[in-house]
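Asker: below are the sequence and a predicted model; questions follow.
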Amino acid sequence: MIRILVTDGMAKSAVKRLEELGFEVVTQFFEPEALAEQVKTFDALVVRSATKVRKPVLDAAAETGRLKLIIRGGVGVDNIDVSYANEKGIEVKNTPNASSASVAELAIGHLFAVARNLAFANVSMRNGAWEKKACTGVEIYGKTLGLIGFGRIGAETAKRAKALGMKVIYTNRSGPKVEAEEYSWVSMDELLAEADFISLHLPAGKDAQPLINQENIAKMKDGVCIINTARGVLVDEEALLEALENGKVAAAGLDVYQEEPVKNLRLCSHPKVSVTPHIGASTAEAQEHIGEEIVEHIVRRFCVQ
């Protein structure tokens, strides 16, 4: 029997479907050392963002050679050493289509939150205050949204921003996209200088260096707002805090952090920051779609030869 290990959870409907197809599904999280032992007895491993699949785990899996497939339920695969897995004969897949709309909607949600000071207004009213003057915000209509990264989530965010009357510019590693002619491709420096709102939509990359750092913040407009629903490592949190304090950055909306669960209390309690606990794909619809894509990958690998 083909055995599937699911370490970070999966939609119940997907588990049920796999079991109906004759697969054995084990849903349990393991710390790295224990995971290295467990993968020796499974044919496929399904993870989200919490489980890191690095060389020690892959070396352990290679000892028995049983593990043939790793699936990341989500868009990026930066928590998996993909090239090393491939060297060991292990295929790596993700579910790029499943959560794009959900993450894009959260990015827009944070955009509204920072434009209208919703986080501060909510907390202050719960504390019995009536801070009407302090909650004066800005309209997003007519403003420029700069998207750094223009994959599926970036494209979905652009559609929603355009519908709200925003001008959308974007930059990416591969250059202008034919299917994105209604938006303007610009260089990174141009985007930093022109955007009123900047939203990140790209993976962390191998070097894992912050993109939003002191140098790049200095190139931005005064009063810019920054949204990050991509990867926490993309933002230098201390540089962001400094910019929030001196007014260079007006506000920030964050769903991801350098360390999760987040321990930077200065950042997540800052009155100019809207925060959520990495819930970009946490919608009922996204979870169902992710489960469906996972099932498709597993069936294609083990049932269709």
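Answerer: It's in. Numbers count the residues shown, from 1 in each chain.

Asker: make it CA atoms for all contacts and neighbour counts henceforth
Answerer: OK.

Asker: buried residues, stretch 170-187. List them.
Answerer: Buried residues in stretch 170-187, counted by 16 or more other C-alpha atoms under 10 Å: Tyr170, Thr171, Asn172, Pro176, Tyr183, Trp185, Val186.

Asker: so in this structure, which helix runs the longest?
Answerer: Secondary structure of the chain per DSSP state H: the longest helix is helix 284-302.

Asker: which strands and helices sit next to that one?
Answerer: Applying 3 or more C-alpha pairs under 8 Å, 6 or more residues apart in numbering; DSSP states H and E, one finds that helix 284-302 contacts helix 12-20, strand 69-72.

Asker: what about the first one, distance to the chain center?
Answerer: Translated: helix 12-20. The chain centroid and the centroid of helix 12-20 are separated by 26 Å under C-alpha atoms, centre = their mean, to the nearest Å.

Asker: just stretch 15-27 next, same as before
Answerer: How far stretch 15-27 lies from its chain's middle: 27 Å, per C-alpha atoms, centre = their mean.

Asker: surely Ala14 meets Glu293?
Answerer: No - at 9.1 Å, Ala14 does not count as touching Glu293 under the criterion of C-alpha atoms under 8 Å.

Asker: minimum distance to Lys88: which of the helices and strands packed on helix 284-302 has it?
Answerer: Nearest to Lys88 among these is strand 69-72 (10.8 Å), distances taken as C-alpha to C-alpha.

Asker: contacts made by the closest one with the rest, please.
Answerer: Applying C-alpha atoms under 8 Å, 6 or more residues apart in numbering, the set of residues contacting strand 69-72 from outside is 43-49, 90-95, 294, 297-298, 301.

Asker: kindly report the same for stretch 209-221.
Answerer: 189, 192-196, 233-236, 239-240, 243, 248-249.

Asker: next one: stretch 133-147
Answerer: For stretch 133-147, contacts defined as C-alpha under 8 Å, 6+ apart pick out 112, 115-118, 120-121, 154, 158, 161, 164-171, 191-192, 194-201.

Asker: next up, a structure to set beside the first:
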Amino acid sequence: MRALLLENLHPLATTLLRTDGIDVTSRTGALDEDELGAALAGVQVLGIRSKTQVTAEVLDQAPDLLAIGAFCIGTNQIDLTAAAERGIAVFNAPFSNTRSVVELALAEILSLTRRMTVLDKALHAGVWDKSADGAHEVRGRTLGIVGYGNIGTQLSVLAEALGMSVVFYDSAEKLALGNARRLTSLDELLEVADVVTLHVDGRSGNAGLFGPAQFAKMRPGSVFLNLSRGFVVDYAGLREHILSGHLAGAAVDVYPVEPKRRGDAFESELRELPNVILTPHIGGSTEEAQEAIGQFVATKLRDYLLHGATMLSPNLPPLALEATSGSHRLTHLHRNTPGVLAGINRVFAEHDVNIEAQMLGTRGDLGYVVTDVAAPLGPEVCTALRTMPQTIRLRTLS
């Protein structure tokens, strides 16, 4: 098998895949749609981070592709439905860089609340500007978390340890940790929070979530952070409220349009604003997080390629599978209609194939059957299964 890894993935990913006999090619930056489609010829495994866009058009040019690894939290850069329809499994790392993002958020909250960016800039300009004006402790102040998922919950616990009061808003029902309080609306959160931080996911419904109306409702002198997705915030509105003095500061790590490669030019209306921290999408960019992500996603890819395991895949039915022990394994991804499993087993029975173990999982319109049999399958069995009208992809693993 061949793998193409883009966007400076941790070397551990390459090591793990090569250990299992996969031929790995690595490139440093992202590829645009045309470049990616051409590069995927004869490739079974694609590894990316957040900048490479894997569209249905790209997938149409990659008939050999079996799996995509998103070496990051989000998967909105991948057309998950189109991948599933073509029998391509997707894996990501929803937990591996959580701590790194949380630590960056805490560092920025402390820096903005103490106006460290302004004081640092003054000293670099040769001006001694010692003053307590506008500087505050975080102890006793209220942190408002929008999106109480893996990152939001861990940030909640650590912020509370610093003495902050924590409130949060999430469209889904979430259990509050520690003394955090769940509020019933975003507006209610904006009324009470001294610090507002966004940790929402990349679903299309979150586009434009935070704009001028929301900034206007924030408390005077509060600070704003976005370490989630660039398209959820109207940054022109943020600029206006920073310049007007309504907001005391902001920290932004993600942008609607981001450069593809390290060293490329960066443009934003947020540049040169006072007490604004801009970072180049580095929330999860620590050596510890990238190593953990490399290990997690590469292991998921390996387990799928070798054993058919799909646990934690965001686009295929989840099955936790172990390695076969002397059996021959076949995986069958199909449209989830009545009678598919019976049809598969009818084919086995007609060809005198003895089933040693079998597992079925479903997710919406998809079904996934993994079958262990005693002897290798003949071509006539595979042909019969592959030509079933519900079949999306058939794989023989041993």
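Answerer: Everything's here; your move. What you see is a predicted model, and the numbers here were worked out from it, not measured in a lab.

Asker: TM-score them against each other, please.
Answerer: Once superposed, the chains reach a TM-score of 0.93 (TM-score structural alignment, normalised by the length of structure 1), with 299 aligned residues with a C-alpha RMSD of 1.6 Å.

Asker: what ranges do the helices span in structure 2?
Answerer: Using DSSP H, helices in structure 2 cover 11-19, 33-39, 56-60, 80-85, 98-113, 116-124, 150-161, 186-192, 212-217, 235-243, 287-307, 340-350, 379-386.

Asker: turn those into a markdown table, columns for mean neighbour count.
Answerer: As requested, those are exported to a markdown table (neighbours: other C-alpha atoms under 10 Å):
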| stretch | mean neighbour count |
| --- | --- |
| helix 11-19 | 17 |
| helix 33-39 | 15 |
| helix 56-60 | 17 |
| helix 80-85 | 19 |
| helix 98-113 | 20 |
| helix 116-124 | 14 |
| helix 150-161 | 20 |
| helix 186-192 | 18 |
| helix 212-217 | 16 |
| helix 235-243 | 18 |
| helix 287-307 | 21 |
| helix 340-350 | 15 |
| helix 379-386 | 14 |
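
Asker: and those helices: which comes nearest Phe71 of structure 2?
Answerer: Across the helices of structure 2, closest to Phe71 of structure 2 is helix 287-307 (C-alpha to C-alpha), at 5.9 Å.

Asker: and the gap between the most centrally placed residue in structure 1 and Ile153 of structure 1?
Answerer: By C-alpha atoms, centre = their mean, structure 1 has its centre lying nearest to Ala230, at 3.3 Å. Distance, Ala230 of structure 1 to Ile153 of structure 1, by C-alpha to C-alpha, to the nearest Å: 9 Å.

Asker: list the residues that contact both of these two?
Answerer: Common neighbours of Ala230 of structure 1 and Ile153 (C-alpha under 8 Å, 6+ apart) are His201.

Asker: Gly367 of structure 2 contacts Leu360, correct?
Answerer: Yes - in terms of C-alpha under 8 Å, Gly367 of structure 2 counts as a neighbour of Leu360; the distance is 7.1 Å.

Asker: what about these two, which has more around it?
Answerer: Using other C-alpha atoms under 10 Å, the more surrounded residue of Gly367 of structure 2 and Leu360 is Gly367, with 23 against 16.

Asker: coming back round to it: I'd like the helices of structure 2 laid out as TSV, including distance to Ile392 of structure 2.
Answerer: Converted to TSV, these look like this (distance: least, C-alpha to C-alpha, whole Å):
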stretch	distance to Ile392 of structure 2
helix 11-19	26
helix 33-39	21
helix 56-60	14
helix 80-85	7
helix 98-113	34
helix 116-124	54
helix 150-161	33
helix 186-192	42
helix 212-217	45
helix 235-243	43
helix 287-307	16
helix 340-350	12
helix 379-386	8
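
Asker: select, out of those helices, the one closest to Asn275 of structure 2.
Answerer: With C-alpha to C-alpha as the measure, helix 116-124 is the member of these nearest Asn275 of structure 2 (5.4 Å).

Asker: what's the matching range in structure 1 for the closest one?
Answerer: Using TM-score structural alignment, helix 116-124 of structure 2 corresponds to residues 118-126 of structure 1.

Asker: average gap between the matching stretch and structure 2?
Answerer: After superposition onto structure 2, stretch 118-126 of structure 1 sits on average 1.3 Å from its aligned residues (mean C-alpha distance after the TM-score superposition for structure 1).

Asker: ok, residues contacting that stretch?
Answerer: By C-alpha under 8 Å, 6+ apart, the residues outside stretch 118-126 of structure 1 that reach it are Phe112, Ala113, Trp130, Glu131, Cys135, Pro271, Lys272, Val273, Ser274.

Asker: out of those residues, list just those in strands.
Answerer: Within the contacts of stretch 118-126 of structure 1, residues falling in strands by DSSP state E are Val273, Ser274.

Asker: next, give me the two most distant ones among the contacts of stretch 118-126 of structure 1.
Answerer: Counting by C-alpha to C-alpha, the most remote pair of the contacts of stretch 118-126 of structure 1 is Phe112 and Trp130, 20.1 Å apart.

Asker: what's the matching residue for Gln38 of structure 1 over in structure 2?
Answerer: Here Gln38 of structure 1 is matched to Ala39 in structure 2, going by TM-score structural alignment.

Asker: tell me how far its match lies from Val54 of structure 2.
Answerer: Per C-alpha to C-alpha, Ala39 of structure 2 is found 12 Å from Val54 of structure 2.

Asker: swap in Gly74 of structure 2?
Answerer: Taking C-alpha to C-alpha, one finds Gly74 of structure 2 at 13 Å from Val54 of structure 2.

Asker: more neighbours: the two, which one.
Answerer: Using other C-alpha under 10 Å as the criterion, Gly74 of structure 2 and Val54 rank with Val54 on top: 24 against 19.

Asker: contacts only, for the more buried one.
Answerer: Glu33, Gln77, Ile78, Asp79.

Asker: using a markdown table, lay out those residues together with distance to Asn206 of structure 2.
Answerer: Shown next, in a markdown table, are the contacts of Val54 of structure 2 (distance: C-alpha to C-alpha, whole Å):
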| residue | distance to Asn206 of structure 2 |
| --- | --- |
| Glu33 | 24 |
| Gln77 | 14 |
| Ile78 | 17 |
| Asp79 | 17 |
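
Asker: closest one to Gln305 of structure 1 out of the buried residues of stretch 170-187 of structure 1, please.
Answerer: Nearest to Gln305 of structure 1 among those: Asn172, at 36.8 Å, using C-alpha to C-alpha.

Asker: spatially nearest residue to the closest one (excluding sequence neighbours)?
Answerer: Spatial nearest neighbour of Asn172 of structure 1, chain neighbours left out: Gly149 (4.8 Å); criterion: C-alpha to C-alpha, 6 or more residues apart in numbering.
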